[in-house]
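A.B. asks: coords please:
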Amino acid sequence: METAALKAKAAQIRMDLLRMIHGAKTGHTGGSLSNADILTALYYRVMNIDPQNPKWEKRDRFIASKGHSVESLWCILADLGFFPKEELTTFSQFGTRLIGHPNNKVAGIEMNTGALGHGLAISVGMALASKRDASGYRVFCLMGDGEQAEGSVWEAAMAGAHYKLDNLVGIIDRNRLQISGSTEDVMGLDPLEDKWASFGWNVVSIDGNDMESLVEALDAVPSIANKPTLIMANTVKGKGVSFAENVPHWHHHVPSDEQLEMALSELTALMESHIQEGQVR
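C.D. replies: Okay, here's the model as predicted:
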């Protein structure tokens, strides 16, 4: 997809996840809205995947280490045909496969995740296997910024650089908010880019809600031989919904009927503007 189509698709995914959360009466709304652009760029532009053959050996792998923000991922996998879109209505209901964290009983999910700090270590193992088997696939790992307080993240970061895994891409959804408030108040992280660089990673800092920047950064990997890449995606929690942006309360919150209607109206207008942008180009 070209960037205008990706922007329109991201707006659609935001609408889908809001409807899903509203129907289920539960969900991590803020983080799913902030990472929607990242996942849209990955799944509709960057990653080599085949929804009709989800176990294709040479597929790129995606690990959602911040597994609690799974709602955007469920909506994308359904939209791509990994499972029927109608199944989204079962999200977080009794007996569903679509639980509140990634579940590898669903096609397109590589690992059960959500216990924060584990995803990058899993990704290091996958990337190392790809290198040793000469399989050629890449591994993308999405982490939260609050997750950077976990020591296991830094053990994995050290290993990724040690093994020269230039087929490994870590992405941090740097929205600066976690469930209990600002990341810098809970456990200060800055200068986060410098810390990752000191661990031997190629660090690229971008606006993680700007599709052009995402496409440029992700299309370039692997950009430096023998170095894993860390994309610092500076995002806005609740992105795309005016009353939810940068509001900690929306980390885990369900929109009311009126709020859903307002959010869908905003996102519909945004999607239509991006469709027109694509037509002009």
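
A.B. asks: CA only for contacts and neighbour counts going forward, please
C.D. replies: Fine.

A.B. asks: hmm, who's touching the longest helix anywhere in the chain?
C.D. replies: As assigned by DSSP state H, the longest helix anywhere in the chain is helix 257-280. For helix 257-280, contacts defined as C-alpha atoms under 8 Å, 6 or more residues apart in numbering pick out 4-5, 7-9, 11-12, 14-15, 18-19, 22, 240-242.

A.B. asks: how about this one, so we can line them up?
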Amino acid sequence: MTIATGSDLAARADRVRAAAFRMRHHVLDMGEVQGQGYVGQALGVADVLAALYVDQLRFRADDPHWPERDRFLLSTGHYAIALYAALAEAGTIPVGELETYGADGSRLPMSGMASYTPGMEISGGSLGHGLTVAVGMALGTRLRGEQPRIVNFLSDGELDEGSTWEAAMGAAHHRLGRLLAVVDMNALQADGPTKGVLGTEPAEEKWAAAGWFTQRVDGNDVPALLRAFDAAARRSASVGEPAVILCDTRIGHGVPLLEAREKAHFMRIEEHEWQLCREQLTDNHPGEQAR
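C.D. replies: Here you go, the predicted structure:
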């Protein structure tokens, strides 16, 4: 179980950066098993997930169904590779199991499945459904007198979906103050740049108009992330405004070779490139190796 707010920001940020560095290596290791995948998104959101699992969420690694746990809902099921890295870092799944990623019979399918993976709260992948599930979960736990935080991770592409905005309005209407939405604003979706598929900016104003406490941060700036999560945690209450944090992330962050890829939504990476990716990641984070 981890949860920390308001303590020494620098020390907390160091812990999160070190975890994110290890998670990015986990992602590359898993990606190499398949030779392809949603590696760019996973590298981009590693700081966000590390901040949540190392610093914010209340859970028990050895008891994924602990009734008092905070719930993390991965609406973007194709980001499962990123969550597996976080769950391994958190101790919920063994690091050695990551090598089974995407294999027949594995507990780690390429798209997240709650029936297979410890710590996976919902089966995501039908984009636009995650926030509706989170709203129902927040209502249900409140009706039972429970006090978990419900954290829904979704993508900027999901802001195209009408169901997302129906859920957002419903959350504000029911004053689900323990609901937090975290949006990966990486500006890319399956059909191309997000702004070219369906313009959803100005996103902050739209969430605020729907009745949410809204923050927007650089999703690869760990201290900024921690300050935003702290601010949302301070406002968390059984009845109150739901909160959203819009995280501007960079596809392939930390690996220049992948940051520059033109086709980055689903990456195919050549066999000889995986070790180069690891070397670039290590070169770009020299201080993390000793942590």
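
A.B. asks: ok so, going back, between the contacts of helix 257-280 of structure 1, which has the most around it?
C.D. replies: Within the contacts of helix 257-280 of structure 1, Arg14 tops the neighbour count with 30 neighbours, counted by other C-alpha atoms under 10 Å.

A.B. asks: isn't that one right up against Leu33?
C.D. replies: Yes - here Arg14 of structure 1 lies in contact with Leu33, judged by C-alpha atoms under 8 Å, at a distance of 6.2 Å.

A.B. asks: Mutual contacts of these two, please.
C.D. replies: Ser72, Gly240.

A.B. asks: So which residues of the stretch 151-281 of structure 1 form helices?
C.D. replies: With helices called from DSSP state H, counting those that start in this stretch, the stretch 151-281 of structure 1 shows them at 151-162, 183-186, 192-198, 211-219, 257-280.

A.B. asks: and Trp56 of structure 1, which of those is closest to it?
C.D. replies: Across the helices of the stretch 151-281 of structure 1, Trp56 of structure 1 has its closest neighbour in helix 211-219 (21.2 Å, C-alpha to C-alpha).

A.B. asks: Mind listing what's buried along that closest one?
C.D. replies: Neighbour-count burial for helix 211-219 of structure 1, counted by 16 or more other C-alpha atoms under 10 Å, picks out Met211, Glu212, Ser213, Leu214, Val215, Ala217, Leu218.

A.B. asks: now, which of the residues you listed sits nearest Gly117 of structure 1?
C.D. replies: Leu218 (22.6 Å).

A.B. asks: That closest one maps to what in structure 2?
C.D. replies: Using TM-score structural alignment, the equivalent of Leu218 of structure 1 in structure 2 is Phe229.

A.B. asks: what's its match in contact with, if anything?
C.D. replies: Contact analysis of Phe229 of structure 2 by C-alpha under 8 Å, 6+ apart lists Gln56, Ile245.

A.B. asks: Phe82 of structure 1 too?
C.D. replies: By C-alpha under 8 Å, 6+ apart, the contact list for Phe82 of structure 1 reads Pro51, Gln52, Pro54, Ala107, Gly108.

A.B. asks: what do you get if the cut-off is 7 Å, keeping everything else the same?
C.D. replies: Pro51, Ala107, Gly108 (C-alpha atoms under 7 Å, 6 or more residues apart in numbering).

A.B. asks: Counting neighbours, what do you get for the second one?
C.D. replies: Spelled out, that is Ala107 of structure 1. 17.
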